Structures are given as C-alpha cells and as structure tokens.
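**Student:** Pasting the sequence and the predicted coordinates here, then a few questions.
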Amino acid sequence: MRLVFAGTPAVAIPSLDALADSGHEIAAVITRADAPLGRKRVLTPSPVAEAAAARGIPVIKANRLDETATAEIAALQPDLGVIVAYGGLVREPLLSTPRLGWINLHFSLLPRWRGASPVQRAVIAGDADTGAAVFQLVAELDAGAVFGSFSTPIPPDATSGSLLDALSHSGAELLLRVVDELAAGTATSIEQSGDVTLAPKLVIDDARIDWNAGATEVYNRLRGVTPEPGAFTVIGDARFKLLEVSPVDEQLTLELPNLPAGTIRAHDKKVLIGTATEPLELLRVQPAGKNPMNAIDWWRGVATTEVVAS
C-alpha cells in the first residue's frame, strides 16, 4: 500500500523502520516542526524527521494538521495513514483522506490510558501490565475499534523510558502485521470495551515528589516520570533532580531508626530518604547547577548529618 506516516519522537522510529523495510511505500512522513533544544536552544529536527531524511523519504513538518498540511497529504493519494506518537490531532477532512483512513499505534491496553502519556500513567498507577494496541483513528480520543493488541508485564524496576523503548519495538511488529492484513483485506477489528481511564500529558508538577506518600507510591512516580519530565524534589530553594532511586532491602529497613518523610541521611555508605513508610535509596542525583553524580559523592560534600527535602 501507499502510506503516509506521522510520528515525532524516537519511540516512533522502530515503526517507521519496519514499514520502510516492508513491501509498502511510504509516500511521506509527517512530523512536528524543528524545535529549540539544549542550553543554546538550537533548532533541531525531530528524531523521526532525521530518520526519514536518512532514508530519503519526503518530510512534511507541521505542528498542526491544518488546511495546508491536509492539501499536501491529499495530493499524495495515500491508501492509509499511520500514526505513532505524532503529537497532534487528525480531524476531518484529513481523517477521511486516505482510502482506508488512519490507524494509530498506542502504547496501552485500550480503553485503559487513553491520551498522551499512557506508559507514564501506567507506571505511576502501579499497573501490573501494559501493552500496545493498533486501532482505527476516529474523532473521539483513542476510541476507535482495535485491529490488534498485546499485553506484557511491567518489570518492577522499569522506568517509563525503558518500558517505552521495549514497547516501541514489539509495537512496530504488531503495527506491520496490521498494515499487512489491511493490504490483504483480511484485517478484523473489535470495539473497545471496559472502563475508560485517561492519560493526560505530564507537566512539571507531576514530577515533584511528595515524600509524605508511601514508599511504593513514591517509587512508582519516580519511575513513571523518568526520564521525562524528570523526578525532582526541593532542597532549600533549589530544585534537586532524582535521576536514579531504589527500594531498600527488608533487612536494612529493620536496622534503620525511623526516618521522617523527606529527611535524607547516610547509613552504611548509602544515602537514604524517608517516606511515609520505609525509606528509599538515592543512587544518582543532580543538584542545581551541577552535573549528574552518584548520591554518595554528593553526600560527601554536604556539611551536615541531615538534609530535609520537600
């Protein structure tokens, strides 16, 4: 089939690669416009734009699929539109422009976690399983009939970043299978059923850790907001980034005296922080204005026996 592919972040590249290496033709890639990155705010193409350019695939850069973008896509006369984490809405008349409409690879077990941050929200919520689904794009958010899906356990130490990376590869295999079935005329779909939960985009406030929550809840949130927007707490008046944190073993918990929520102390060459239940261990941190470092190295430079984070 003749396809148009819409995607922006690196998580969409395995799907682009799978389709580009198949027997289908990608007439164009749609991605968001170059964005300023880094301290110098250098305008940088999206990961998908760079991947498409490396393959010689024409790229349409658009933050909104407006009349101009719709006209460009319609001129390509695609059989099918494919979306993986594009970051924008497809509305009529573009929704009906491809002969078979649009399909979307979504990283959740629909209808659970419809929205922009399904993997992050699943980790934060402490879900035991996640997965991916390929569904027919409709006007309502992530509500179309599902052509195929799979589920997988969420590893207890997985961050949203590591989980998304794994899902991007297995999801690409699912997506290609559905595209092949649509081309062959053998694809079938089922309507979504079950309770709907929403996964709105994470904002920076979602990444500030509340140490008054229990250790499990805190650890889930830390993993869910890693690497983006990036977990942090506040020490003094400065933001203190939490790059890697780990639960402590049960024996160490028994050895420790009560550690109040948000209180940081060192014990047996480990840097620990209190929660409403058992403490957690800080492994990698980044104080304001400094480079990432091992927590124990940061602690050696702290001229006190106790620090309180909030």
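**Tutor:** Cool, the structure landed. This is a predicted model, so every value here is computed, not measured.
**Student:** For the rest of this, base every contact and every neighbour count on C-alpha atoms.
**Tutor:** Will do.
**Student:** Show me what whichever strand or helix holds Thr253 is packed up against.
**Tutor:** Secondary structure here is read from DSSP states H and E; on that basis Thr253 sits in helix 250-255. For helix 250-255, there is no helix or strand it packs on, judged by 3 or more C-alpha pairs under 8 Å, 6 or more residues apart in numbering; DSSP states H and E.
**Student:** which element follows it toward the C-terminus?
**Tutor:** strand 263-267.
**Student:** Give the other helices and strands that that next one contacts.
**Tutor:** strand 270-273, strand 307-308.
**Student:** Deepest in the core, which of those is it.
**Tutor:** Ranked by mean neighbour count, the helices and strands packed on strand 263-267 are led by strand 270-273 with a mean of 22 (mean count of other C-alpha atoms under 10 Å).
**Student:** Please name every helix or strand in contact with the helix or strand hosting Gly161.
**Tutor:** For Gly161, the element it lies in under DSSP H and E is helix 160-184. Judged by 3+ C-alpha pairs under 8 Å, 6+ apart, helix 160-184 is in contact with helix 13-20, helix 118-124, strand 129-136, strand 146-153.
**Student:** Comparison target below:
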Amino acid sequence: MRIVFAGTPAVAEPTLVALAAAHDVVAVITRLDAPIGRKRVLTPSPVAERAAALDLPVIKANTLDAAVTDQVASLHPDLGVIVAYGGFVREPLLGTPRLGWINLHFSLLPRWRGAAPVQRAVIAGDEVTGASVFQLVPAMDAGDVFATLTTTVGAHQTSGHLLDSLAHTGAGLVLQVVAALAGGTAAARPQVGEVTLAPKLSLDDARLDWSRPLAEVYRRLRGVTPEPGAFTVVNGQRLKILEAEPAHDVPSIPPGRIRLASGSVVVGTADVPLRLLRVHPAGKKGMPAIDWWRGVVPSAQNNGQASSLDSGGTTQQEELTAE
C-alpha cells in the first residue's frame, strides 16, 4: 500500500514505524517546528525526527491547504493514516487517497471524541478505555469504526503511561485494518452509544481543588500528568506536583493543609490526604517533596507562619503542624 501518514507527537511514532516496516510510506505530514523549552528553541516534532531517521519524505504544515493537497495528490497514495496530527483533514484532501483516510483515536468511540480522550477518561474515572481505528469524515471523530481494542485503566496509572501503552498496541491495530483494506475485506460499523467530548486540556484543568474528595483529586492529578501537569499554589508560588499517592495511613486533615506525617509531606482533601512524592517548585528543578518541605518550612517557622493550600491558590496563615 502507498500510504501518506500524518502525525505530530511521540504517541504517533509507533504507528509510523510499523507502517514504514510493512508498506510504502510515500510522505509524512507533520506540524511545523515549534519553540521548545525556556530558550524557545525551534524543534522538529517527534514524528518529523522519526521520519528523518527512517529516511522518509516530510511535509511540514500547520494547515492542510491546497498546496499540501497538491503534494499528496502527486504521490498517488492508496490510503491516508492519521494519528494525533493536530489539525483537520478536509476536502479535497480527505478524498485524495484512493481509500480515503483512517484515524487511530485513543478511546472507545463515540466516547471521548476530541483532542484529549485519554486524559478525560482518567479524570472521569473510566475503568476501561481503548483505541479505535475509524474512517475519517468531515465531522470530528464521527466516522464508521473498523476495529477497536480495550484496556483497563490502572488505579495509579497516569494518562501519560496509558497513552504510551495505547500508542504501541494501537499501532498493531492500524496494521490489521490496513491489511484488511488492502485485501478488500475491511468492514466498518457505525458508532453506537452516547457521544462524549474530550476537549484539549487548559491550565485551569490542571489546578487541583483540595475541597474535593481524594478520589476526585487523584484522578485529576493522574489525568493531567505529564501535560499540562497538576499544580497548586503555595505562598503565591505555583507548585507542580509530579508524583503523588493516596495517604490512607494518615488521619484526615483539613482540606489544603500541608503537614509532615511519618516523614512524608501530605495535603488534606475533603476526606483522605494525598501524599506528595515529587514536586516542581517555580524556578527550580523537580525534587522529592520532602526536600521542598525542608526548604520552605524553616522560613515559615522563623516567621511564626505555616503554608496551606486552597482551591483558589491563596495563602493562609495557620499553625505549623508536624506529625
């Protein structure tokens, strides 16, 4: 099969690698180089770098316009395959490949149509999720489905870990569908069930609300890890929470109160506390939570103050409690 592939982030790489090993990938479409890091250095997308390593021709574009359509048409592809490209494929490009386009989407459609299906599934507390390969149509994630796979959502699994797993198993699913299309045996079925939407996560989605129960706080933390990254505000400074776990061994403490319990840093929720394991203070590198605690508590003690959190990120003056 002559295939045009479109994708941008690292989760699209396994499918590209699998297709390149089994078929003729005549072009890889990915988004333009983007500024990365504190120095905002223009950096190729993970898919662009992988395509270069595979010696595949690359088309960089943030909009799939007439120029891109002309380039694709000149290659006479049999099929287009898209995985997390970050933009819509519209006519006439949609109908340019002989068999149209198929899309690997990381959810059990029609649940979680949109840009952040895995993240939304984790935040919502879904116990089962998966991946779908469907026929691309003008409406968002609405095409008939060729194949699906399912997986359980681990109780401590982050969206990053889950997405990485689905990226690899999903690559195999794409190969199965491509083989069926090539052999003329592929059959797609309409999506059935309630449609739910998975819009892109904002920074507000990543702020933890300590007035909520632990289960809800922990799901949100896992859902927004690694991006955009769970955070709260301590003494007016954003504190990113890289790793945490339920602290069922610690007695309930007021929501947002930070304490030292059995040598670990815990934060109160509406019921069971959350134990902080690794944090990323503003302007510093990631570190163990206990090291951050040791750095902020002496100044609080000297001022006769302690730090606490609330859902609005304000600073309150409390008696310092160490347990």
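**Tutor:** Thanks, I have the structure now. Everything numeric in this text was worked out from a predicted model, so none of it was measured.
**Student:** Any chance you could compute the TM-score here?
**Tutor:** Once superposed, chain against chain, the TM-score is 0.96 (TM-score structural alignment, normalised by the length of structure 1); 304 aligned residues with a C-alpha RMSD of 0.9 Å.
**Student:** among the helices and strands packed on helix 160-184 of structure 1, which is nearest Thr304 of structure 1?
**Tutor:** helix 118-124 (32.7 Å; C-alpha to C-alpha).
**Student:** Give me the mean deviation of the closest one from structure 2.
**Tutor:** Average distance, helix 118-124 of structure 1 versus aligned residues of structure 2 after superposition (mean C-alpha distance after the TM-score superposition for structure 1): 0.3 Å.
**Student:** Stretch 165-181 of structure 1 now?
**Tutor:** Stretch 165-181 of structure 1 sits 0.4 Å off on average (mean C-alpha distance after the TM-score superposition for structure 1).
**Student:** residues of that stretch that come out buried?
**Tutor:** For stretch 165-181 of structure 1, the neighbour count (16 or more other C-alpha atoms under 10 Å) marks 165, 167-169, 171-172, 174-180 as buried.
**Student:** Then stretch 55-65 of structure 1?
**Tutor:** Ile57, Val59, Ile60, Lys61, Asn63, Arg64, Leu65.
**Student:** Same question for stretch 256-264 of structure 1.
**Tutor:** Leu259, Pro260, Ala261, Gly262, Thr263, Ile264.
**Student:** picking that back up, indicate which one of the helices and strands packed on strand 263-267 of structure 1 is closest to Ser246 of structure 1.
**Tutor:** strand 270-273 (9.5 Å).
**Student:** If you count contacts, what does that closest one end up packed against?
**Tutor:** strand 263-267, strand 280-286, helix 295-300.
**Student:** The first one to strand 280-286, inter-axis angle?
**Tutor:** Angular relation of strand 263-267 of structure 1 and strand 280-286 on a 0 to 180 degree scale: 100 degrees, by axes from the mean of the first three to the mean of the last three C-alpha atoms, to 10 degrees.
**Student:** Where in structure 2 does strand 263-267 of structure 1 fall?
**Tutor:** On structure 2, the counterpart of strand 263-267 of structure 1 by TM-score structural alignment is residues 257-261.
**Student:** Also the second one?
**Tutor:** Mapping strand 280-286 of structure 1 onto structure 2 (TM-score structural alignment) gives residues 274-280.
**Student:** Is it correct that Val119 of structure 1 is in contact with Leu164?
**Tutor:** Yes: under the criterion of C-alpha atoms under 8 Å, Val119 of structure 1 makes contact with Leu164 at 6.8 Å.
**Student:** okay, the two: which has more neighbours?
**Tutor:** Each of Val119 of structure 1 and Leu164 has its neighbours counted (other C-alpha atoms under 10 Å); Val119 has more, 29 against 19.
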